[in-house]
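In: give me a 3D structure for the following:
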Amino acid sequence: MKKVAILGANGQVGCEVALFLRQRDDIEVVPICRNRQGSAFLRHMGFSCRHGSASDPNAQELFEDCSAVADFTLPTGSAVEVRRAFNAIIPPAVQAAPARAPYIYLSSITAFGFPDFRSPLRHYRFSRNSYGTLKRYAEKLVVKHCAGTSRDAFVLRVGVVHGEMQAVSRKLRQLVRDTATDPVYIPDAPSYSVFAYSIAEAVAGAALGREDPGHYTLVSEPAWSWEDLHRYYAREEGVPCRVERLPADAERSALGSVADRFVAPLLGLVWRQKDVIAGYAGARLPGIEDVMRARYHQRNARRELALGEMRAQQRPYNNNRSVLPGRRMTCLSDSRVTMAPAAEKLRAELAAAQHARR
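Out: Alright, predicted model coming up:
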């Protein structure tokens, strides 16, 4: 059995991953929190927690006899404050961890640098979002200091995290309840989601030596489609769902072709200069002003009708067919099939804990 220390175990993701890891026979979880106040819920759930900071003089005691360290810390504040926090956590934690214990860092797919989830989900040489820039900085710290201590480094660029304790899951549960009787228009495309259950599998795989060190893109593998996600939450909530699949180019088709989108602004520019054009060309081309006016208003009308139809439809998911780059972990199971028993057990544990606190 491998003993895995979890830094930031009192966060939403770290806590749920710790609870899933505890269900395994081959992993013992050691949650590490800064103080007893932060570990209150974990201790209520039956964990034996260790308290302190990686920058403490006796930090080695926090990681004593651990086979791996998983870093779920998520500093907040300004960019300067977050970088300072990364430097206060990562280098000393890597240094204090036992020899040969791999360091598993939970990063984010935003580190690929795309500006938002509507943009192509590819690697950008210069990050277009501030959070991704900070995560790249943390990744470099991990790789640099692990290399300096001859330990394996795992950088897991995690997708949007779903689970029993995750905010995005609560929002989707509310969505399926609110739209139970309405059609929901869902992209026919893979999502960039991952469940806390799969993150626990990834941490276990790295700790047990089942994966090679390096950078990984951590999304569900095989990927859940947006329809898979929507229907999953509808089943969980016990409500019907009416799904209409959107083709990849649904927005583009509704708003016109690429040529139309370039032509429409050009026609607008021409229409604003109609008096000048009519003055020079009107005599040679009778009726040109009427043609320009008609075409300009026709295109505007089609566009407004398409936009109105789109706004009236329930389209809660980005219609983005980009496939995230990066290696995938081979130790992940198909969570659409394997997650249900573990999730049911976790729900029962959380319900019992909530009942006990009353």
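
In: when you work out contacts or count neighbours from here on, use the C-alpha atoms and nothing else.
Out: Fine.

In: part of a helix, is Arg128?
Out: No - going by DSSP: H, G, I helix; E, B strand; the rest coil, the assignment for Arg128 is coil, not a helix.

In: for the comparison step, fold the sequence that follows:
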Amino acid sequence: MNVAVLGANGQVGAELCLILDRSPSINVIPISRTKLGSAFLRYRGIACRHGNVADASQAGRLLGDCDAVVNLALPSLADDLASAKDLHNRLIRNSVAFSKPQSTQIYISTMSVYGDHRVDELFPVANLYGKEKARGERTAIQTARQASSRLFIFRLGHVCGELQGITAKIRDMIQSGNLRLPGLSRASNTVFVETIADAIQAALFASEATPGVYNLMNQPQWTWQEVFEYEARKAGVDLELTEVSKPKLTLVQTLKKGTIVKARGLGERPQIRKVAERIVRWLPRSSFLKIKGRYSTNAAASAIAKLSTPEIDETWDALYRRPISGKLFHGLADTSSLLVTRASLSETREQPWPSDLLSPGIDIDSAPQKSK
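Out: Below is the predicted model:
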């Protein structure tokens, strides 16, 4: 089965392609807009296609022989939001229109559509990323229905895996061998890329798999303690974990916190920030200096917090997320067994670096490497 993967050059997309490529039933086809974006996967021996699926003149060439499309792509929302939404729409619609008739569509969404609800909050505070993914879900549902395509929407939480940033952070933290963290006994919203790949294969081949919208996480759901202990065992670290509690907020504090967070979210949008700066300038000088001082203090505190050592890092946002338990995609293999039976990514076949990325006279395998 030809399975196209959009967004294959991202962290999740790249690792997912490496895992799907091992399946004898799948011919994985990563799609990248540029050859530079596909360099890593081509180095790993996976043939890629290059072009823009959002462009109707190219989409047929890229998707015409594909039985299924896994869509992880999301345009940048940082600049022109209207253009990003239009591009997002075309990616979704062209995935259906230019792949094989009645293809299987798998739209990768996020649990941020729920507002990233934290355990100490009475109500969630939505962010732009979650809102756009929710809108993308609606577009995918409408488009798939019109074309009679099978559609699976998988909402991912914190994605763990060999190439994932959250896993790298956890591995850095456990090197201390002594961690004081909140919420260790709480169910996490983590999902390993192996389980994502398992869900995709179930959607494609399992007769009992029913199209729909699902939350996708480890099978069964792992606690945060299980996540840290797994990585510690893998690293051979004798890890001592201590669960600490976080002071509960009063109703007034919770409401105030929610308002501040929402205001900060608005402040991330350049046009709103500019308007706010103009308004603040009209305030009395004493009020202006007070607001400016608070802003500078918060900015400095945030910068200092990022320098915290793993031993005192008790503010990691992921640990405070409220567990999601409904609309789970069932019938998948136990995540622990997948992690045991899967071959290491380092065992994936490697090829010489693609010739289009080599400069004349430079052997990239012997050239000095910069430390990360």
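
In: now do the end-to-end distance for stretch 103-115 of the second structure.
Out: Using C-alpha to C-alpha, to the nearest Å, one end of stretch 103-115 of the second structure lies 31 Å from the other.

In: what's next to stretch 278-297 of the second structure, contact-wise?
Out: Applying C-alpha atoms under 8 Å, 6 or more residues apart in numbering, stretch 278-297 of the second structure has no contact partners.

In: give the aligned range of that stretch in the first structure.
Out: Aligned by TM-score structural alignment, stretch 278-297 of the second structure corresponds to no residues of the first structure.

In: need the strands for the stretch 101-250 of the second structure, in chain order.
Out: Per DSSP state E, counting those that start in this stretch, the stretch 101-250 of the second structure carries strands over the ranges 104-110, 150-156, 158-160, 178-182, 190-192, 212-216, 240-244.

In: and of the ones you listed, who's closest to Ser32 of the second structure?
Out: Checking the strands of the stretch 101-250 of the second structure against Ser32 of the second structure by C-alpha to C-alpha gives strand 104-110 as the closest, at 16.7 Å.

In: next, the angle from the closest one to strand 212-216.
Out: Relative orientation of strand 104-110 of the second structure versus strand 212-216 (axes from the mean of the first three to the mean of the last three C-alpha atoms, to 10 degrees): 50 degrees.

In: show me what strand 104-110 of the second structure is packed against.
Out: With contacts taken as 3 or more C-alpha pairs under 8 Å, 6 or more residues apart in numbering; DSSP states H and E, strand 104-110 of the second structure sits against strand 68-71, helix 128-147, strand 150-156.

In: in TSV: those, plus distance to Tyr43 of the second structure.
Out: Below are those laid out as TSV (distance: least, C-alpha to C-alpha, whole Å):
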stretch	distance to Tyr43 of the second structure
strand 68-71	21
helix 128-147	31
strand 150-156	27
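
In: for those, give me CSV that also has distance to Gly267 of the second structure and mean neighbour count.
Out: Shown next, in CSV, are those (distance: least, C-alpha to C-alpha, whole Å; neighbours: other C-alpha atoms under 10 Å):
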stretch, distance to Gly267 of the second structure, mean neighbour count
strand 68-71, 30, 25
helix 128-147, 12, 18
strand 150-156, 27, 23
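
In: what's the closest of those to Leu62 of the second structure?
Out: Set against Leu62 of the second structure and scored by C-alpha to C-alpha, these come closest in strand 68-71, at 10.8 Å.

In: compared with the first structure, how much does that closest one deviate?
Out: Following the fit onto the first structure, the mean deviation recorded for strand 68-71 of the second structure is 0.6 Å by mean C-alpha distance after the TM-score superposition for the first structure.

In: mind checking how far that strand is from the chain centre?
Out: In this view, strand 68-71 of the second structure has its centroid 16 Å away from the chain centroid, taken as C-alpha atoms, centre = their mean, to the nearest Å.

In: quick revisit: can you list the strands of the stretch 101-250 of the second structure in CSV and add distance to Tyr320 of the second structure?
Out: Formatted as CSV, the strands of the stretch 101-250 of the second structure follow (distance: least, C-alpha to C-alpha, whole Å):
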stretch, distance to Tyr320 of the second structure
strand 104-110, 17
strand 150-156, 16
strand 158-160, 12
strand 178-182, 8
strand 190-192, 13
strand 212-216, 18
strand 240-244, 12
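
In: which one of those strands lies closest to Leu319 of the second structure?
Out: Using C-alpha to C-alpha, these put strand 178-182 closest to Leu319 of the second structure, at 6.7 Å.

In: for that closest one, name the packing helices and strands.
Out: Applying 3+ C-alpha pairs under 8 Å, 6+ apart, we find strand 178-182 of the second structure packed against strand 240-244.

In: who touches whichever helix or strand comes after the strand it packs on?
Out: Sequence-wise, the next helix or strand downstream of strand 240-244 of the second structure (DSSP states H and E) is helix 251-267. For helix 251-267 of the second structure, contacts defined as C-alpha under 8 Å, 6+ apart pick out Asp120, Glu121, Leu122, Phe123, Pro124, Val125, Ala126, Asn127, Ile272, Arg273.

In: which one of the residues you listed is nearest Arg42 of the second structure?
Out: Nearest to Arg42 of the second structure among those, with distances taken as C-alpha to C-alpha, is Asn127, at 34.6 Å.

In: in the first structure, what residue corresponds to that closest one?
Out: Match for Asn127 of the second structure (TM-score structural alignment): Asn129.

In: in this structure that match contacts Phe114, no?
Out: Yes - assessed by C-alpha atoms under 8 Å, Asn129 of the first structure is found in contact with Phe114 at 6.7 Å.

In: more neighbours, the two?
Out: Phe114 (21 against 15; other C-alpha atoms under 10 Å).

In: do a quick rundown of the helices in the second structure.
Out: 11-20, 39-43, 56-63, 81-97, 128-147, 165-174, 193-205, 224-235, 251-267, 270-281, 285-305, 335-341 (DSSP state H).

In: many thanks, have a good one.
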